[in-house]
Every structure is written in structure tokens, then in C-alpha cells.
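1. Got a predicted structure here, sequence first:
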Amino acid sequence: LHFDYKFDPIGGKIQHYLLEKSRVVKQQPGERNFHSFYHLLYGENDLQEYGLNLRAEDYHYINQGNCCRVAKIDDKRDYQQLKQAFKIVGFTPDEISTIWKIVAVILHLGNLKFTDVDGEHCSITRSNDKNDQLTWISKLLSCEEENISSTLTSRVVAARNEVIQARQNITRAHYGRDALSKALYERLFEWLIKYINKTLSKGTNDASQSSLVIGVLDIYGFEIFQNNSFEQLCINYCNEKLQQLFIELVLKQEQEEYERENITWQHVDYFNNKVICDLIEQSRTGILAYLDEACQTVGTVTDEMFLDSINKALKTHKHYSSWALAPGDKLWKNVNNNKSFLIRHYAGDVIYSVDGFLDKNRDTLFDDFKRLLYYSRNPIISSMWPEGEKSITSVTRRPLTAGTLFRNSMISLSNLLSSKQPFYVRCIKPNDEKSPTLFDQTRVEHQIAYLGLLENVRVRRAGFCHRAPYDRFVQRYKIIDCIRSRLYPRGAPTRENAAYICQELHLNNDVAYGTTKLFIKQPISLFQLEKKRTEGLQFIVTILQKYTRSWHQYRLFRREISAIKIQNVYRKYRARSYISKLNELFRNVASTDDLGKNIRWPAPKPGFVPMNNLLKQMYQRWRAFKVIQRIPADQRATFELKLLAGDYLKERPSFLESSIRQEWKGDYLLLPEENAHSIEYRKSISELRGKDGFNHVLFSTLAIKLNSRIKMDERAIVLTDKYLYKLDPRKNFHVKKTGISINDITGLSVTSGKEQLIVVHLVSNNDLVFYMHTKLDRVGEFVGLIAKLKRKSSNFTVDVQRYVSAQIDKHNHIINIISGGVDKVEFRKGSNKNISLLLPNSD
């Protein structure tokens, strides 16, 4: 497990030692095979996909322990959790499917039967139903049935570029089948570990892997069964090596350190099991060495011959025995004397049966199987067997035996543990019945004795509970309150500094001073030191908090200042960028016809919206100025008048369609084409000017006026800069009543259509209603002139509606517009004080 400087886990790596692959094909009574087989059978809903149509109890490889079901294990739930774990680690659906296919293949291989042909040859027993094992093995491995059958029942031997195919008998075929099953499981196990390590290694680096590492080793315990074979020898040898390591690291090194540090102590005797480890592993005279020699001997060598060889070689060894060496011993009663030997382990005497020792030690997987699986159509399975690529004619070196591989793994593991600082967790079995309520005192005492726990306790009691180098001790405890200010002058911590600390805390009677280390005998003294240190930490923590807070606030302040500077520069940059973009867009607009009217403005950033609106206003004013400059000087007054009228007549479409485009002449009655009596009109206007003192006639036209009796009168409507006049064209444009002062006009009402109807609202609530005789739309011109004259008035309005209202003789009337049915314009009084304006179709 890899940790970062904050002690948070950042990754890991799995290393496997001593996979008990023999369990794949055989289990002791009361034992189960590996959990994955039961997970698949009890957890998968669609077992037909893998051809697993039998009960779990019917599969040979998992039923030998007679405990397929365990009360406290929920295989179905565990299977779902395992599938979820696969997804979390990152396995693809194809990879997950291949994993379960290999597990299913192993189950099918266990039920594969062979038929004897002539004593020397055999063939695979086939069935005609859907449970044919070979068919499913071929399908799941993606290999041809013929190739699988040939590989299981024969063997290809290459020698001197020649290939010889040797047929197998039933015994050899079963051996090959079991070797294939174990190899499939082992390769799958190794492939899974590599895949998981690849995921766990993400985020780690060489620096983190070389420090802040915790390793956890979980390994099987000592095994003594009714029938102990090669597997139990390997397992018990493993425990012997771990016990030897425990003795070296905990007992032997403890006492050697006291001698090295010149500390007075009481020697404790303990059993060193190195002699038992040498009995098994020694390179030339160990049991594994003799087993390898028997496996490599040319000719027929049996298990009994191997037993004879170790009996002769080890007959004087005090931890080895057999029936041939001690025939009268009661141990050999009810035991197959010719095939057994005894080793006196640290945990007790164990009798091993040599039956199958040679075959299990060879554990050879023929190259035929490797080639078969390498050429699988499943790329994942093929990648697990790269050595299958070799030519069929190539001669391979003799592989290392299972015992040698096991011994090498144990030596590697021991070297790794020796280089670390191990902590032991000893598991004690309370009983052999797997019961949570039984406590077998004799069994427990026996385990405590052979695990060396008593010796370990004696060494601890005779020695010291804690030791530390002087420099580390002083560095840790110099912060204690009563010592901190007057501990020692500045310089390297020394033994005198450590002695001063112990003296101040009255611990001199419970410590010993070694050459390089200080030793503390009683835990209570160590607790006292730690308590005082914890109290002193409060002062140190306060100082650290003070400086940390100060540094943190200064950092926040500098960060805030920096952020303000960055924001300021960035805002200027954004503004410049935006202005530059606008400059680029509007670079030559002054020379274009539309002065950039159709240019699409870029979307401003949120902070630039006010500035953007201001720029748009500036641009619109500039463009309006340029447009006005293009208008001839004599037409600019009319243009401004049209703009003013347009502000009031936005709801009158005819104004935008025609009126704004036509020429406005103002005093139309001066024009002979408009008024045949223009001379009389001119005289009448001259008289009025002299009488009322106005300066200019702004607008004049012929119209039908609606009087107070709802009758129609022909009138000439004349607008000057001071008055609005109603003249009678039939009486030489004689003034009818006094002119209406511009100041008395409060507003106008016009229709939203093309009608030339105008209602002039007056302060007297007796409005002027008239309809102009013209084919052109002159409403806009009249509205613009009135609006210009009333520009300084805040309550002037122009109402544009489909139906207009008017105050006539202080009564409110609604004027409805009706087109058609008449030859000329007429006003008619209707019901409910409504007035109808009848217009010919042409109007």
C-alpha cells in the first residue's frame, strides 16, 4: 500500500506467493475449492451460457471436500459484489466473460472422462446430450475439439528436429488434464493480479513507492491432516521459514541488540528451527533436493525409491524419521509404512505420504497445452500463453520443479521481510470444529507453545519495552514544558541531553543507557513521557498556528491584490479587444451606402452591456447626423418634421408606407392646382396676418368640418404659427369665428387607417373634427406641424385608434368609419351618440 506525504493511500501493488493450485483439483474433507467456482454456480442466472447444467455437488473438482454449501457464506451475494468489483477496477465486458469462461472450463475438465483402448492408449468419453464436456470446453476456450482431444490423449515430443507423437494411457491422461486445470487457474490468477496492479499503480511514482509503504502478508497456517502429501510439506515448510524469520527478527535480534548496546539483561532460551528448514530446503542434502534428483534421474523412479534415498541420507537427523528407521515406533500403527516419513516440525510431528510426490513435484504442463491455448481464437486467453508461440520442433529446457519454485519463492519472501520492519498478527484457533462457542484449552496451549509466544513474552519482560536512538529521543521529547527553554545549547542532541530529560522527569531508575540508544523498561514511563510531550505540544501547536495563520492571511492578501491586478488588466484587455473588434467592423462604414446599418454588433460580455448601449447610441446619432447631411439644406426642415411626426404615428401604417415619402408643401391653398380661388385666399390671409399678427401659414387644406349640430360644413383649415383657422371657401375665405390659439390645443386623434380624419382636442372640450379633401395622406404633415408647435408642452398627445372619440358640444361621441355605399364623404348621426363617417369606395 503506497501513501502520500499526508498518509492518504494513493495506490498499491499485489505480489502473490505460493498459490495453492493443487486445491483446484483436490480438497481435503471439510474444505472447499476456491470461492470463484461456487460463486459462478450459485450466483449466475444464465449458467446455460457456460454449459453448467449440473448441480454443484456433481462437479468432481469441487465436491471432494463434501461441503459445497457453507452456512455463513452467501455465494450469490458475493458473486454480485465480485461482478461490481470487476467493473470498478475497469474490466471490460469481454474480459469479465472470459474470466468466467475459464472458471467454467476447469469445472468441465474435472468431469471429463477417458475410456481405455488397449491399456496403453485412451480416448475421451463423449455423450450425445447437451452436457458433452468436450463440446463445451472447445466452445469456451475457442479451440477446435479435435485439437483439444488430441492434446489430452497424446503428447508431442521433439528431439533433434524430429517430432514424435506418443499416445497416453488413462493415468497419464488424467495427470495431463489435472495439470491443465491447475495451469489455467494459475495463469488466470496471475493475469488478474497484473490487471489489478495496473489499475492500482495509477497515480503512484518511484518516489512514493520507495517510501511510505505498508505491506500486508496473508498466508496459510500449519496443516496436519489424516493424509498429508506434497502440498502439506510445502505449506508446513513455508510456516517453518516464517517461524525462523520470527525467531531471527524478534527473539535473536532482540537479545543480540542488548549485547551490542552493552545493556545488562537476562538471557532467554528459545528453540531455533533453522535445523528443520535446512532439513527441507538445503541445496544438496535437503528433502526437496533429493526429490528433484529423483525427478531428474533417467529411467523408472518410483515414490518408494525416493523414500529409500532420503531414509539413507537422513537416518541420523533428529527431526526426521520413518518406519524403516524406527519400525517399533507406535506412530506407524495404521499407516502405510512403505510410503511414509515423519518430520518433527516446531508445531508438532507430521507424517507425510510419498504417494504422488514425484508427479506433483514435476507438475509439468506439456508444451502441447501451451500451443493449444496460444492459438485460441479468444485473444485474452491467447495472451496468457505467450510461450505457445514456439515451434513444435523446438526443444525446451527442463522446467524447474514445483518444489524448487516453492523454495525460491520462500527465499525471496524471507529476504523481502528481512529488509522490512515486520509486525506479527498471530491467529489462534480455539477449536478444530469451526465452532464459535467451543474453546479447546489443550489445542490453544499447544499453538501458543509452538508459535514461540511464551519465549517472545519472556524476552520482552526480561528486556525493555521501548528503545530509541539518542538523537531521535531528544528531538521527540525536547518540547516538554519544564525542559524546552533550558535543555541544552544549540547543537547536535547527545546522550547527556537524553539523560537530562530523564533526570528532570525522575526516570533514571527505569532507563538504561546504551552505546547509541536509550532503553526504557516499563511502559508506564513511556506513557509518562508521551503525556508530558502531548502537553508541550499545545504550546508548539499555538506557535505553529500563529505563524500558519499569519502566513495564510498574508497569502490570501497577496492573492487578492494579485487577483485585482489581473482583473484590472484583463478588463482593460477585454475592453480593448471589444473596441478593436468594433473598429474593424466599422472601419469603412462612412463610405458605404447604408453607413453600417446592416452590420451585426458582436455580443458584449456581461460587464460591457452599459458601455455597448452607449456606443450604440453614439453610433445611431452619428449615423443620423450623416443621413441628415446627405439631405439637401432646403429639405432638412421637412425631414425633421417627418421624423417628429413618425414618433407619434408609429401605429399608423399608411404614414410609413406613403406619407413619409411624399413631398410636403404645407400651404396647399396657395397652389392653383389645389385651389382655384387662390387669389382670394391670399387676400384673406393677408388681412388675418395684419389683424392677428402671426408670421407664417404652415398648413392649409380644404376639408369637411363637423359642427356642433352634427352637420357638415365646407371649410378651409389653415394652421399658422399662432392660430388654427376655419375659413369659408364659399365666402372668399371669410373667417368663421375667431381662430383657435395653439395653446388651447391639448391633443390630436387620428385613425390607424388611411382616412384623412383629424380630431383636434381643445381645452374647451368642444373639439374640432374635420375630414380633409385630398387623395394624398396629409395627416402626418398636420400632426408633425402641431407637434412641433406643441413641443414645449408636456401634456400634448396624439391618439391613434381604429375608432376615434371627440367632445362635441361637451358631449363625447365615437366616430365609426364605414366604407362603401355613398358617393361622397358624409358624417351621419347614429344611436347612442355615435357618429358614422361614410366614405366612398375610392377613399
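-> Structure's in. What do you need?
2. make it CA atoms for all contacts and neighbour counts henceforth
-> Will do.
3. The stretch 701-843 of the chain: helices as residue ranges?
-> Taking DSSP state H, counting those that start in this stretch as the test, the helices found in the stretch 701-843 of the chain are 779-789.
4. which stretches of it form strands?
-> Listed in chain order, the strands of the stretch 701-843 of the chain (DSSP state E, counting those that start in this stretch) span 712-720, 723-728, 734-735, 740-741, 745-751, 757-762, 768-772, 797-801, 804-808, 811-819, 826-829, 834-839.
5. Same check on the stretch 501-650 of the chain?
-> 511-513, 517-520.
6. And the last one, what does it pack against?
-> The elements that strand 517-520 packs onto, with contact taken as 3 or more Cα pairs under 8 Å, 6 or more residues apart in numbering; DSSP states H and E, are strand 466-469, helix 470-477, strand 511-513.
7. Report the central residue of this structure.
-> The centroid of the chain falls nearest to Ile88 when counting by Cα atoms, centre = their mean (11.0 Å).
8. Report the next helix or strand after the helix or strand that residue falls within in sequence order.
-> Ile88 belongs to helix 75-89 when assigned by DSSP states H and E. Downstream of helix 75-89, the first helix or strand assigned by DSSP H and E is helix 93-110.
9. got the buried residues for that next one?
-> Buried residues in helix 93-110, counted by 16 or more other Cα atoms under 10 Å: 98-110.
10. Most widely separated two among these?
-> Within those, two members stand farthest from each other by Cα to Cα: Thr98 and Gly110, at 18.7 Å.
11. looking at the helices and strands packed on strand 517-520, which is closest to Phe271?
-> The closest of the helices and strands packed on strand 517-520 to Phe271 is strand 466-469. By Cα to Cα, the value is 24.4 Å.
12. what packs against the closest one?
-> When contacts are defined as 3+ Cα pairs under 8 Å, 6+ apart, strand 466-469 packs onto strand 517-520.
13. And here is the other one:
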Amino acid sequence: MFNLNSAIFLKSFTHKMVKNQSEMYMTELSADSATKIRNTLCKALYFRLFSWIIEKINESIKTKPSLNLTRNNLSLYDFFGFENYYINFFEQLLANYLDEKIVQIFIDTNFRQKQEEYLREDIGWIELNLSTNDPICHFIDRPRTGIFSILNTASSKSIYFREEIFMKELNEQCGKDLHYIQINNPVLLDNDGNGYFLHSLPFRRRVSTGDISAQSVPQLCFGIRHFNENAVYSINGFIEKNAEHLNRNWSQFFFESNHQMLQKLFPEGNPLKKSLRKPITLANQFSIAIESMIAKLHNKEIHYVMCIKPNRLKIPNIFDDEYVYKQLSSHFIIEHGEFLRRGYVYCEKYGTFFKRFRILSRSTWPYWKGSAVNGVLTFIQHNAFLKTSLNDFNFGKTKIFIKHLKTFVELEELRIIKLDEIAVIIQKNVRKWLQMRKFCRMIVSQIKISRCFRKWKIADIEFSCMKQRRRYLLWLYRYLPSTSPIDHQWPPAPRSMRSTSELLRKLYHKWRCQRYRRCFDQINRNRMREKVTAMMLFKNRKASYLSSVAHPFRGDYIRLRQNVKWKRLLPTLGDVYVVFADLVSKITKRCGKEQFIQKVMVITTSSFIVLDGKTMQINQNVRLSSICKISTSPYMDNILVIHILTDQQGINSRALIFESVHLIELITKLYLVIQNTANKGPIVEISPEFQIYTGKETLVLLFKNHSSTQSSSSTPSGQVKIHRKSNRMEFSI
């Protein structure tokens, strides 16, 4: 069945491989050891096969997540009840610990959390002091000194009398705990020459579950005061059941089988996955399973179904009042009823509650623009069908609370009635939409028939129009205008072809421009770049820009490259290339009056140079990175101001005022050279008024255009007159 070697399989039950530091040898096992191995193997196979079946069932019924649909899951947990026999063993301890944890969850969800919510919402709740079983759960599962912790420590020791040591440690660590009952029953040890063994004393039965004494229980027992009642546990088999695990050799033996199911049931037998961890004990497994279950129950709506026994003897038609009352008290059923009588049967956030019941009032349905709290108050106060008053409702900070169940049931019934009315309205509108759709389809069909008829009737007209379009295109092909981009002529078109003619004109002009640009060399491209930059800087900003469009930029207007005096200056300046050179007029103050002094302005690829007009000596040599701004007016004048930084921090600056006939070209070339050098162009300010700093004083330059108001003036267009008033300099154009 397992696809294993039968001889090796049978030999593994009767022999054991023992390994020490230097050698490995095989020893025979006793009948008890072989029986223990057989039982452990059967339990492991049953447990793992059962777990695998449960896992497959859960995978098959698990709901798949959906983006458009919220799925609700219903889970059912079936637990052991509280078990208390005359003598209880390890199984009863686990079952009773689970029962204590369930009671703890019940108290937490039905009392503690609700009371915290009432206090948090500030609804006038008087806090109740409830007794809980938290100390009992902590006594069993607390670290180091808990029952499970002491049991795990005793199970990890490979010595004789582990149960006696466990009993001793339990009495020492837990003897002072209020929930622990220490039973001082003597234990007799006999010596047979080979070692000590436990002498079995006669078993004494207890008279009742409340009778806990040394005369009523066997040896090695202890008691626990549970929340239900006291229980006595015999430690016989505690350590054996807790530390019972399958040897790793068996896991490897099953994993090497050809049976795929065995490889899935014993994955730890894979020789590639070696683990030095000790096997987990049964107590730890049980605690982990309970914690996992509690984590799954978190944020879930829990409903409890508790079974009450009518009598201890489990005989029909007998009702023990005292025993039933004890069960109700131990499971907090009576306290829960009193808590529900004083508390609230339903609570929900304002938004969710308003979203569910807003349809009950015409004031809040179908449109509401206020907050959810005001909406809840509105539909409760103005709802004529609601028979209850506002006293049945309590309004917290974030939630609304309903006192009586009949109020909530009444709301649900009204909601169902309203939903039926809304369903009727939806059905009416759907039927209306269906009829409208049918009518629209009939209209569409009639239109299609009419269109087909008209199409058949005017086929000749369409054919004649097609012939007309063909004739127009052939005629346009013969009379296309020239390929020059400045040629704006275009042949006229018939009325029916005007939109097509306009589209063809744009495409043809675009093709001419592309063809014209492909004929450019590098020099023409640079000139085009300068013209485009000048357009971006001065179009619709400077009045003299239009007069410079038709004139190409020459750059060197005085043939400076052939000048002998300039060639003498080249060794001091270095290897520079002259981008622009022209005679300019520098506006400076001399003898208390502003005068125009002729200078030579030179722009190279690295600096801005001002030369004397006669001697060709260098008056100023400015690095291009020091020029931060260029200012000029929006009128027909040729005045420009160059702002130069005088320190590295860029705080102090001075300005130079020039007048140049080629103003547009000068500023454009200076802008491009600075942009190529510093990767950022200077600021070009075009304004009729701005401030400058000449190095000594701060001046305000004001430009006034008189060409429009004084047309008969003797001053030619573009000529400038300067008037100085303290720190204000006016330029009359």
C-alpha cells in the first residue's frame, strides 16, 4: 500500500539505529517500545491524512476574491464543552483550556468590547465591573511558570521519573496560585537493584466532583479551580502524550517512497531540507491552533450556540434547576441578559446606518447634501410611519444606538416595504425604457429606409460631384503656385471644394517650407536660428522689430577681423571669435551733462568688449557670465542697458547704457552667446520704465514716445532726447 520495502518496514518496528560520536550501530527494541512506535506511526498517519483532507475541503469551498462583489463568508466552529470526570487526563486539560478561551472570547466580545464602545461613544453609560476568567487562562498558558510551559520543560528531558519531576516543579511553581489545587498524596518508590520505579498504589474513587482530597484520588494528581467548577487531573501519560512525535528516520523513509501522497504528508523527510529544530510539543501545537482561531475570529461577527445539560446523569425528563443555573452562570448567560437589558441591541456608524435607512424619509431620499448625523436625525424626526420616539435612540460620537429590538425590527420592516415600492418604480421605468427603445428602433429603421431611398435617388448627383472633384484636382495640379514659401497665391476653388482647397493649401505650404529648410547649410541655419530668437524676444514687444526682419544679420559691420589694431590686441585677449562688432554710442555723464561718446562694441564667444572709437584701446572687458540682464524700451529708440554683476555672489551690479543702430541684432547675438556659454540666457526686460545702477548712483530710466502725439515735430523717428532730473533720466522719442 505504501510502496515500501516490506522487510525494511517491518525491521524498523523492532530495531533502532543508535549513533554516537564515532560509530553507528543497531539495537533491538522491546515489545513495549515497538508497540509505542506502531501507535505513534498510526496516529501520525491518521492526523496528517485527516489534516490533508480538511485542507483540500477548505480549498474547494473557499470563495474566490472578486473586484466587483463583496463576498460574505459563514464559518462554523464546533468545540468541546467543559469535561470533568472523576479523574481527568491530558485530553480533558486541553478541552477545558479551549473552553476557558471560548468563555474569554465570549466575555471580550459581548461585555468588554461593548462596554468600551459605550464609554468611548460617551452615551452616558455607567461602567460595570465584570468578573472574567483571564487569570485562569493566564495560569495555564503563561510563559515559564504556566502549566504548559512546565510540561514542555519536563517533556524535553530524557531522564527517569519525568512525571515525578513534573509534579514537583508544578507544586513549586504553581503552589501559591489561587487557581491551583495541590494534592499531597504520597508516592512510593521501590528499589529492585537496577533502579527506582513507581510503586502502584490502589486506586481510590472520589465521592463527587467537589471531593478533592488525598484519600479520593490516585498518586501524582493536581487540581485546577476552573471558572465552571474544580477539576482533578492525573499526570499519568501527560509527558508521553505531549512529547509524542514521529522520528525523523520514519519521515525520510516515507518520503523516499514512490507514493506521491506520502511525500505530501511527510515533507520534512526531504533530505535536501535538513532541520535541527526539535519537534513541537502537543501543548504548543494546541496553543498555536487556538491563537490562530482567535486571530481569524477578530473583526468578525460572532454568534454563540451553547448546549445546556438538564441534569448530570443525562437522563431525559429530569430538569435539575441548580445544575442548569450553575451552567448558565458559568457561561455568563444571566449576566449577558442583564447587560442586554441595560445596554443596546444594535449600534452602527452614522454613515452606514444612514445609507441603509435613508430611503424611509422623503427628506433624505433620493438626495441629501448634509452630513450623515443630520440625515439620521432628519429621517427619524420626520418619519410619520415610525411608531417609536427619540428615546429609543441614543446618539454617540460616531455611532447611533438602538435600545429595543422591536425598534430595529420596525425599521427593517419599513425598509422592506420601501424597497418594494422602489422596485415597482424601477420596474415601471424599465418598462418605459423598453417601449422607448422599441420606438427609437422603429424610428431608426424608418431613417435607414429613407436614407437608402435617398441614396438610390441621388446616385447620379453623387457621381457628378465625384467627376467635378476629379476635374478640380486635375486642374489644380496644372496651376499650382511656385514652390517659394513667401508666395501666398492660391488658385480659387468652387464652393463645394473650399474646405478641401484650404486643407490642400496648408499641406502644400508645409511641404514648401520643409523643402526650403532642407536646402539650408550650417550658416543659413545659424542665421535662421538668430531670426527665430529675435522673433521670440521682440515680436509684439519692440516697435523697431518689424524694420529688422527683412535685413539679414551680418555680425561684423566694421570689418574688425581685418583691422590692424584689433590684430594687435588678439594676443592679450586669446583665441577669440568675433560674433558681433559695430560702432555704438555710449551714454555717459560728462561736465554735468549726458553725452553720446562713440565706442566700438565687440561680442566674442567668451567676453563682451568695449573699445575706444579712435585709439581702439580696451575700455571694458566683461565676461559673458557676468551679464545678468538686458533692458530696452518698447518704442522705436535704439537705447539698451546692459546689467553687469560686480561680485561673485550676484548681489551688486552696475549698468552700461548704449545706443546702437543694430539694436535687435546686438541683443539677439548677445543673448545666444550667453546662452551657449552659461546654458542659460540673460533676462531681456522690455519696459518703458526700469531702474539701473551705474556704479555710483541708482537711476530710473523713463521712456516717452511722442511720435503719435506730435506728428508734426521736427525730430526724426527714432531720435532720442535726454532730460536729467536728479535720479530720474527721461528719454523722449
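-> Perfect, I can see it now. Remember, predicted model here, so these are calculated numbers, not experimental data.
14. TM-score them against each other, please.
-> Remark: TM-score between the superposed chains equals 0.52 [TM-score structural alignment, normalised by the length of structure 2]; 422 aligned residues with a Cα RMSD of 3.5 Å.
15. mind listing the strands for the stretch 501-650 of structure 2?
-> 578-590, 593-604, 607-612, 618-623, 627-632, 639-645.
16. okay, these in a markdown table with mean neighbour count and distance to Gln219 of structure 2 next?
-> What follows is the strands of the stretch 501-650 of structure 2, written out as a markdown table (neighbours: other Cα atoms under 10 Å; distance: least, Cα to Cα, whole Å):
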| stretch | mean neighbour count | distance to Gln219 of structure 2 |
| --- | --- | --- |
| strand 578-590 | 18 | 113 |
| strand 593-604 | 18 | 111 |
| strand 607-612 | 20 | 109 |
| strand 618-623 | 14 | 106 |
| strand 627-632 | 21 | 102 |
| strand 639-645 | 21 | 103 |
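17. These: which one's closest to Met436 of structure 2?
-> Shortest distance between Met436 of structure 2 and these, using Cα to Cα, is found for strand 627-632: 70.1 Å.
18. against structure 1, where does that closest one fall?
-> On structure 1, no counterpart of strand 627-632 of structure 2 exists by TM-score structural alignment.
19. what about that strand, distance to the chain center?
-> On the basis of Cα atoms, centre = their mean, to the nearest Å, the separation between the geometric centre of strand 627-632 of structure 2 and that of its chain is 49 Å.
20. cool, and stretch 571-583 of structure 1?
-> With Cα atoms, centre = their mean, you get 39 Å for stretch 571-583 of structure 1.
21. Enumerate the positions of it that are buried.
-> Result for stretch 571-583 of structure 1 [16+ other Cα under 10 Å]: buried residues 574-575, 578.
22. out of these, which are inside helices?
-> Taking DSSP state H, the ones among the buried residues of stretch 571-583 of structure 1 that sit in helices are 574-575, 578.
23. Please report how far Glu259 of structure 1 lies from Leu251 of structure 1.
-> Noted for Glu259 of structure 1: a distance of 13 Å to Leu251 of structure 1, by Cα to Cα, to the nearest Å.
24. Looking at the two, which one has more neighbours?
-> Set Glu259 of structure 1 next to Leu251 and count neighbours by other Cα atoms under 10 Å: Leu251 wins out with 22 against 13.
25. Next, Asp368 of structure 1: secondary structure please.
-> When classified by DSSP: H, G, I helix; E, B strand; the rest coil, Asp368 of structure 1 comes out as helix.
26. wait, which of the strands of the stretch 701-843 of structure 1 is closest to Asp349 of structure 1?
-> Closest among those, using Cα to Cα: strand 797-801, at 118.0 Å.
27. returning to that earlier point: make a markdown table out of the helices and strands packed on strand 517-520 of structure 1 and add mean neighbour count.
-> A markdown table is the format used below for these (neighbours: other Cα atoms under 10 Å):
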| stretch | mean neighbour count |
| --- | --- |
| strand 466-469 | 16 |
| helix 470-477 | 18 |
| strand 511-513 | 18 |
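28. got TSV for these, with distance to Leu487 of structure 1 too?
-> Compiled in TSV, these are given as follows (distance: least, Cα to Cα, whole Å):
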stretch	distance to Leu487 of structure 1
strand 466-469	17
helix 470-477	9
strand 511-513	18
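29. And Thr677 of structure 2, how close does it get to Cys628 of structure 2?
-> For Thr677 of structure 2 relative to Cys628 of structure 2 (Cα to Cα), the value is 13 Å.
30. That should have said His138 of structure 2, apologies.
-> 78 Å.
31. Likewise for Gln263 of structure 2?
-> Using Cα to Cα, we find Gln263 of structure 2 at a distance of 80 Å from Cys628 of structure 2.
32. Tell me how many other residues crowd Leu518 of structure 1.
-> Neighbours around Leu518 of structure 1, by other Cα under 10 Å: 22.
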